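J.: Sequence and predicted structure are below.
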Amino acid sequence: MFAGVDVSYAGDRLAAAVVVLDAALGVVDRVVVKGRPAFGYVPGLFAFRELPAVLEAFERLTVRPDVVVCDGQGRAHPRRFGLACHLGVLLDLPSFGVGKTRLVGVAADPTPARGSASPLVDRGEVVGALLRTRDGVKPVYVSAGHRMDLDTACALTLRLTPSFRLPETTRIADRLSRDALL
């Protein structure tokens, strides 16, 4: 089972959503926690701002997922420890991040075919991959978090993107968190 995590903001309020999908990508459980950020925005420390609400959402789940997929980064972070790393360690679950934007590193544009990838390299180290999840569509940034290697993270990202650019886990969690703030 795959847990997807996303957090939305409206002014000084936030909504942290966790959705759990089964192997067929059907929703098994979902939780939304509303609150306020733990502190103001500090570049590079975004995970600490969201973690209290996200962890509370995980505590309320009725099932334990096998893998955590974050809307953000894992090792592809200036400190090599983004939200996917934090959550994986704190929950003791394999985790990885799939981000829409790059925080660090450089990567060549992958070929236009679904499944093509290029290494994301920062300071001489491969920290992630630029992965094409749809033919001819803008790629995403995938990075390992905790107890997960990059090849597995990329393979799972492709498994979780049967129809859209972003993983179903991220798409559903994003919708839940946004709707909670309406």
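T.: Structure received. Residues are numbered from 1 along each chain as shown.
J.: Please make it C-alpha for all contacts and neighbour counts, starting now.
T.: Fine.
J.: all helices for the protein, in order.
T.: Counting by DSSP state H, residue ranges of the helices within the chain are 46-60, 83-91, 150-159, 168-180.
J.: Let me have these in JSON lines, extended by mean neighbour count.
T.: Output for these, formatted as JSON lines (neighbours: other Cα atoms under 10 Å):
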{"stretch": "helix 46-60", "mean neighbour count": "19"}
{"stretch": "helix 83-91", "mean neighbour count": "21"}
{"stretch": "helix 150-159", "mean neighbour count": "18"}
{"stretch": "helix 168-180", "mean neighbour count": "21"}
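J.: and of those helices, who's closest to residue 20?
T.: Go through those one by one with Cα to Cα and the one that ends up closest to residue 20 is helix 168-180, at 7.3 Å.
J.: Help me confirm that residue 30 comes into contact with residue 5.
T.: No - at 10.1 Å, residue 30 does not count as touching residue 5 under the criterion of Cα atoms under 8 Å.
J.: Tell me which of the two has more neighbours.
T.: Between residue 30 and residue 5, residue 5 has the larger neighbour count (other Cα atoms under 10 Å), namely 31 against 21.
J.: Pasting the second one now:
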Amino acid sequence: MKVPSSVEEAVALQVALAPSVVTTPPPDFAPRTATGLDVAYATDSPLVAAAVVTVEVATGEVLESATAVGEAGFPYVPGLFAFRELPTLLEALGGLSVAPELLVADGHGLCHPRRFGLACHLGVETGLPTFGVAKTPIGEYEAPADTRGARTPLVDGGEEVGAAVRTQPRVKPVFVSVGHRIDLDTACALSLTLAPRFRLPETTRQADHLSRRTLRNHAA
């Protein structure tokens, strides 16, 4: 993908692409696998390491992974992280031998000032069903009950843009939002299935570990 040359160009591109997001899944959507994506950043250079990890939805077993190392070609600007991460993430996705059925981004989708976060951009760019699971919210929410599976709306500008989901009892919720070709109920249900033991989905945990390890090995 072409990286915008300015913040203004990046914002305009998000505004132009946002109407492309589809908030319904394909017919009979029942993915057997899910592919998590994450990026690790070097602290002293523009170097980034992207990792994608495909797991079996039912068991969390890792089936395949791929990595890529590149440089962040866009400045650090809130709301525009996709332009820093997408080129290297897409390169890593190209290294998989089996096409993903579903992408799970470490970040937001419709929960974004222009309703076009990283998960939306990934989904529109690849055409794949995608949702985001973020550690911190954009917008406001009431804390869900302490039981696993409890959920409350995540609201921004008076619009429901996602959900706060309690994946483990008495543990901070995660923030789930639609990326592309999926609905919020399905995204929340899959988030729970993919997080049987920990706060974060296994897709995110595995991709996070692999991206950090790849960055360390590259710098060594």
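T.: That came through fine. No experiment lies behind these values; they were computed from the predicted model shown.
J.: Let me see the TM-score of these two.
T.: TM-score for the superposed chains, counting by TM-score structural alignment, normalised by the length of the first structure: 0.97, backed by 181 aligned residues with a Cα RMSD of 0.8 Å.
J.: Now check residue 106 of the first structure against the second structure: what is it aligned to?
T.: Counting by TM-score structural alignment, residue 106 of the first structure lines up with residue 140 in the second structure.
J.: And residue 13 of the first structure, by the same measure?
T.: Under the alignment defined by TM-score structural alignment, residue 13 of the first structure is paired with residue 47 of the second structure.
J.: Its match - nearest residue in space that isn't next to it in sequence?
T.: Distances taken as Cα to Cα, 6 or more residues apart in numbering place residue 71 nearest to residue 47 of the second structure, at 4.4 Å, with adjacent residues excluded.
J.: What is the neighbour count of the one you found?
T.: 16.
J.: With residue 79 of the first structure instead?
T.: The criterion is other Cα under 10 Å. On that basis, residue 79 of the first structure has 11 neighbouring residues.
J.: Counting neighbours, what do you get for the closest residue to it other than its chain neighbours?
T.: Counting by Cα to Cα, 6+ apart, residue 79 of the first structure lies nearest to residue 44, which is 7.6 Å off, once chain neighbours are set aside. For residue 44 of the first structure, the neighbour count with other Cα under 10 Å is 13.
J.: What separation do you get for residue 44 of the first structure and residue 63 of the first structure?
T.: Distance from residue 44 of the first structure to residue 63 of the first structure, counting by Cα to Cα, to the nearest Å: 31 Å.
J.: could you list every residue that touches the closest residue to residue 16 of the first structure other than its chain neighbours?
T.: Counting by Cα to Cα, 6+ apart, the nearest residue to residue 16 of the first structure once its immediate chain neighbours are dropped is residue 7, at 4.4 Å. Applying Cα atoms under 8 Å, 6 or more residues apart in numbering to residue 7 of the first structure gives the contacts 14, 15, 16, 17, 50, 54, 173, 174, 177.
J.: hmm, 6 Å instead?
T.: Each residue near residue 7 of the first structure by Cα atoms under 6 Å, 6 or more residues apart in numbering is listed here: 15, 16, 177.
J.: Strands of the second structure, start to end?
T.: For the second structure, the strands defined by DSSP state E occupy 33-41, 47-56, 62-71, 103-105, 130-134, 151-156, 159-165, 174-180.
J.: which residues in the first structure does the last one align to?
T.: Strand 174-180 of the second structure falls opposite residues 140-146 of the first structure when the two are matched by TM-score structural alignment.
J.: What's the match for residue 35 of the second structure in the first structure?
T.: With TM-score structural alignment defining the correspondence, residue 35 of the second structure maps onto residue 3 in the first structure.
J.: quick one: that match and residue 114 of the first structure, what's the gap?
T.: When Cα to Cα is applied, the distance between residue 3 of the first structure and residue 114 of the first structure equals 23 Å.
J.: which of these two has more neighbours?
T.: The neighbour count for residue 3 of the first structure versus residue 114, taken as other Cα under 10 Å, is higher for residue 3 (27 against 17).
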